[in-house]
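# All I have is the shape, not the residue letters:
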């Protein structure tokens, strides 16, 4: 019995779980007391700052060195501001501004906010080089398509977060930026030679390692020349060979969520996925967002069984738990300096806006928002110009269900401002925009990842490089449509 309980605690020490609701249930606290490394907070756990602080205090009451993690990237991926949108622009906007000091300050401010709430690990920044315009899951989460620029801003983001006493986790190794499928739903493949990976995707990881990032997250992507048929999360060659050996990373390797199809389907469920990830060299396993006590126990049982039947060396799991504990220890000994500027994110978003064409004659336009689905990473976070307008009519529509003639009739003599995300690949959007622009004054606002497409006939094309609350306000201000504040 002593051995079993020891193995159970050992397995728990490698897991990041999660729980439903705004208050940690008893089982979530009990698992922390029994040795669970920590929990990740999601939007469904967050109502207001005092409640978040109470949640983290309760977790810390169960064990003082618990890890409390969150995906707070700024921009399109926010948990703290999931109800309104982030007050900070995301990486694409910061990369467009290309002010290294600004990136560090923005991430310092994000880290300061997290630290004040008792959160000690940020599963950010995204350091992927977004080399594919049609990437459905990275896009504006990336600092850009240039490896040198992405590397510089990634290092600055690490410095900013960790100066606030929050451990950074750079993601997604070895680079999710060239994919055109989403690893939440399937296993993407990046079929390139290693020298392409080293030149294009890996420089930001070298930069964040040099900057002292405490953690790096694995990608559920397949790079055949490196990982064979497996995702990088299950690849010893990628994690132990390349990341640890060649790049010299000594911190904590954290998996992307094991519930994602890019991992769980390949392995046969979260439990087997956990075993394969640990064997490959990971240290801290994100189980996912939809977690209950039974799921945690299933994963623990699978790890314990794997140690018993030889699929996992106990020493490998002990090393993983040691690195998870070392991450927690760092967060307790960090000496943070906090950023207090409240308008920083909005000022940064304004600097990122780019205008092609002429912004004139936009008095009380019809503002049409072309609705688009959110990724799992983003969640259902409000976006667009609606909350920032000075009284201009705002109309959300689905591009494939909207006739140009109907919008022209509704607009009458008014110009039309069309707002969307990733318009070049949104079903029906290109056709609708160009049909309208052919015989009506149209200005386009792109709040997603900009491609090379520009609509024929449009008077202006405005790029915000993101759809956060800050990006939306910045666009409304540039268009002269913002409510006076």
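Alright, I've got the coordinates. Because the structure is predicted, anything quoted here is derived from the model rather than measured.
# Only C-alpha atoms from now on, for both contacts and neighbour counts.
Noted.
# just checking, what packs against the longest helix seen in the chain?
Ranked by residue count under DSSP state H, the longest helix found in the chain is helix 314-333. If contacts are counted by 3 or more C-alpha pairs under 8 Å, 6 or more residues apart in numbering; DSSP states H and E, helix 314-333 sits against helix 2-12, strand 167-173, strand 252-254, helix 270-280.
# Tabulate the ones you listed (TSV), appending mean neighbour count and distance to residue 182.
Formatted as TSV, those follow (neighbours: other C-alpha atoms under 10 Å; distance: least, C-alpha to C-alpha, whole Å):
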stretch	mean neighbour count	distance to residue 182
helix 2-12	17	29
strand 167-173	28	13
strand 252-254	28	19
helix 270-280	25	18
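# Next up, a structure to set beside the first:
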């Protein structure tokens, strides 16, 4: 029999799983009150999968990272129908951003998914940032704030909860928190002027959830990452900014926190800091049980107040109840198909210099394979080769790895060099320079934060998505 304390502990745990069907251990946990489930592309997300979760626990918070652009779990094979935050920021039309948010919410609502871990409200103030980049609306706090609000309004207007992340802001880092603990070297004054405005705006707009970032910010707490810091989670987010919705951690198996503490201790520390739900990207039956037992033991030992645990569980249930009450909005959104909005944004976001075009000639596409961040599913394609092939059959592709060499570029066939975040990678800039030296007519397509234009033509899509690739291919074959 599950005790009341066990059930409270289970409510605040939101794990993911491996495979394309809900494992038996998770079915049992859902029956015992597991508060939520996180789905990834590896789970082959569809109605059948979601129904199997709901069958065990109708009120479970089912969450997904569906940002659009490079971070998609529903459209990972072909690429997203939406170009991502940076492209939206480049266009800077809040109505377009709201429409994109609404269509993403519409997709999730059709699948009966409760919560979208989006938008990224991070201000990408550091051009060397390895994990945010095009996932941010841009480097300006005001721009990021207004588009964060528009995206939240769009998603929640479609009856799905939005989640502003990664509080207090992952934009000024040079470390990926999936791999190690980043440090934000900014004063409290800078944080309030630069990083916090988008979160404050999202809170004022009624965002239902906020995700913590695994970030060491000495100006707030010189010892603990924000996820585990009461100063950041309770005093700042709850107290000064007034957020009263569900606060969820970024995945706790990320090395930024996993290298510091065992999972059970991370969970207890996060709850004590003020977190309500703990995202565990991948775990097992034993792992889930250990985390639940760590919570129960901490309460019984007086380390974690039972009132704090009960408060956290209540906020999880309140989010579930809010979602249940939005069925009319989801029904309305289902009928509101705005099919062309993603491509419209991608076309508007495209920036190009030079006049070279392919015309009717099928090119050689050289994909310079920059390693994308851990947040991006490994199967996510840039899509440029596929988009060009659809318009120019006979298009050929060569992949260039970081330790590789440029292929032979001689001949009459035009050459398209596809890169990502060239400004951030010296080896990519060297590859571009080498290609331009050997073939001055080379065309460069950058799908990330672009470097200075080079080549006969330089096209920046400001994001990785199916529609961004199509917009670039249209321009190159105009």
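Everything's here; your move. None of these values were measured; they are calculated from a predicted model.
# who wins for proximity to residue 366 of the first structure among the helices and strands packed on helix 314-333 of the first structure?
strand 167-173 (39.6 Å; C-alpha to C-alpha).
# what range in the second structure does the following helix or strand past the closest one sit on?
Following strand 167-173 of the first structure in sequence order, the next helix or strand is helix 194-196 (DSSP states H and E). Matched against the second structure by TM-score structural alignment, helix 194-196 of the first structure falls on residues 188-190.
# Mean per-residue distance, that stretch versus the first structure.
Per the superposition on the first structure, stretch 188-190 of the second structure and its aligned residues are separated by 0.5 Å on average (mean C-alpha distance after the TM-score superposition for the first structure).
# which parts of that stretch are buried?
Within stretch 188-190 of the second structure, no residue is scored as buried using 16 or more other C-alpha atoms under 10 Å.
# related to what we said a few turns ago, what about the longest helix of the first structure, how far off from the second structure?
The superposed helix 314-333 of the first structure is, by mean C-alpha distance after the TM-score superposition for the first structure, a mean 0.5 Å from where its aligned residues fall in the second structure.
# In the second structure, what range does that helix match?
Per the alignment by TM-score structural alignment, helix 314-333 of the first structure matches residues 306-325 in the second structure.
# Identify each buried residue in the matching stretch, please.
Buried residues in stretch 306-325 of the second structure (16+ other C-alpha under 10 Å): 306, 308-317, 319-320, 323-324.
# So what touches that stretch?
8-9, 11-12, 35, 59-61, 114, 159-161, 208, 245-246, 271-272, 274-277, 299 (C-alpha atoms under 8 Å, 6 or more residues apart in numbering).
# and what of stretch 231-245 of the second structure?
Contacts with stretch 231-245 of the second structure, where a contact means C-alpha under 8 Å, 6+ apart, come from 168, 200, 203, 207-210, 212, 220-221, 226-227, 273-275, 315, 319.
# same question, stretch 211-230 of the second structure
Residues from elsewhere that reach stretch 211-230 of the second structure, judged by C-alpha under 8 Å, 6+ apart: 117, 163-170, 177, 181-188, 231-233, 247-250, 256-257, 266, 269-275.
# what about it, start to end distance?
15 Å (C-alpha to C-alpha, to the nearest Å).
# Now do the buried residues in that stretch.
Within stretch 211-230 of the second structure, the residues that count as buried by 16+ other C-alpha under 10 Å are 211-218, 220, 224-230.
# how about residue 371 of the first structure, what's its match in the second structure?
With TM-score structural alignment as the criterion, residue 371 of the first structure matches residue 369.
# Name the nearest of the buried residues of stretch 306-325 of the second structure relative to residue 261 of the second structure.
Nearest to residue 261 of the second structure among these, counting by C-alpha to C-alpha, is residue 309 at 19.9 Å.
# Roughly how far does the closest one sit from residue 381 of the second structure?
42 Å.
# returning to that earlier point: chain center to the match of helix 314-333 of the first structure: distance?
24 Å (C-alpha atoms, centre = their mean, to the nearest Å).
# okay, now the counterpart of residue 477 of the second structure in the first structure: neighbour count?
In the first structure, residue 477 of the second structure lines up with residue 480, judged by TM-score structural alignment. Using other C-alpha atoms under 10 Å, residue 480 of the first structure has 16 other residues around it.
# got a list of what residue 480 of the first structure touches?
Neighbouring residues of residue 480 of the first structure by C-alpha under 8 Å, 6+ apart: residue 362.
# Excluding chain neighbours, what is closest to residue 290 of the second structure?
Closest residue to residue 290 of the second structure apart from its sequence neighbours, by C-alpha to C-alpha, 6 or more residues apart in numbering: residue 264 at 6.5 Å.
# before we move on, what about residue 174 of the second structure?
residue 129 (4.8 Å).
# Please apply the same query to residue 44 of the first structure.
Once flanking residues are discounted, residue 44 of the first structure sits nearest to residue 21: 6.1 Å by C-alpha to C-alpha, 6+ apart.
# hmm, back to that, so the match of residue 477 of the second structure belongs to a helix, correct?
No - Residue 480 of the first structure is assigned coil when assessed by DSSP: H, G, I helix; E, B strand; the rest coil, not a helix.
# ok, back up a step: for the equivalent of the residue nearest to residue 44 of the first structure over in the second structure, which three-state class applies?
In the second structure, the residue paired with residue 21 of the first structure according to TM-score structural alignment is residue 19. Following three-state DSSP, the label given to residue 19 of the second structure is coil.
# wait, isn't residue 19 of the second structure in contact with residue 40?
No - using C-alpha atoms under 8 Å, residue 19 of the second structure is not in contact with residue 40; the gap is 9.8 Å.
# And residue 246 of the second structure, what's its match in the first structure?
Checking with TM-score structural alignment, residue 246 of the second structure has residue 252 as its match.
# Helices of the stretch 51-200 of the second structure, start to end?
For the stretch 51-200 of the second structure, the helices defined by DSSP state H, counting those that start in this stretch cover 85-91, 94-110, 141-157, 188-190, 197-204.
# got it, and the stretch 201-350 of the second structure?
230, 255-258, 263-273, 285-300, 306-324, 327-334, 341-349.
# As TSV, the ones you listed with distance to residue 416 of the second structure would be great.
Output for these, formatted as TSV (distance: least, C-alpha to C-alpha, whole Å):
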stretch	distance to residue 416 of the second structure
helix 230	51
helix 255-258	37
helix 263-273	46
helix 285-300	47
helix 306-324	46
helix 327-334	39
helix 341-349	19
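# Specify the stretch among the ones you listed that is closest to residue 77 of the second structure.
Per C-alpha to C-alpha, nearest to residue 77 of the second structure of the helices of the stretch 201-350 of the second structure: helix 341-349, 17.0 Å.
# and the closest one, which residues are buried?
The neighbour-count check on helix 341-349 of the second structure (16+ other C-alpha under 10 Å) flags 341-349 as buried.
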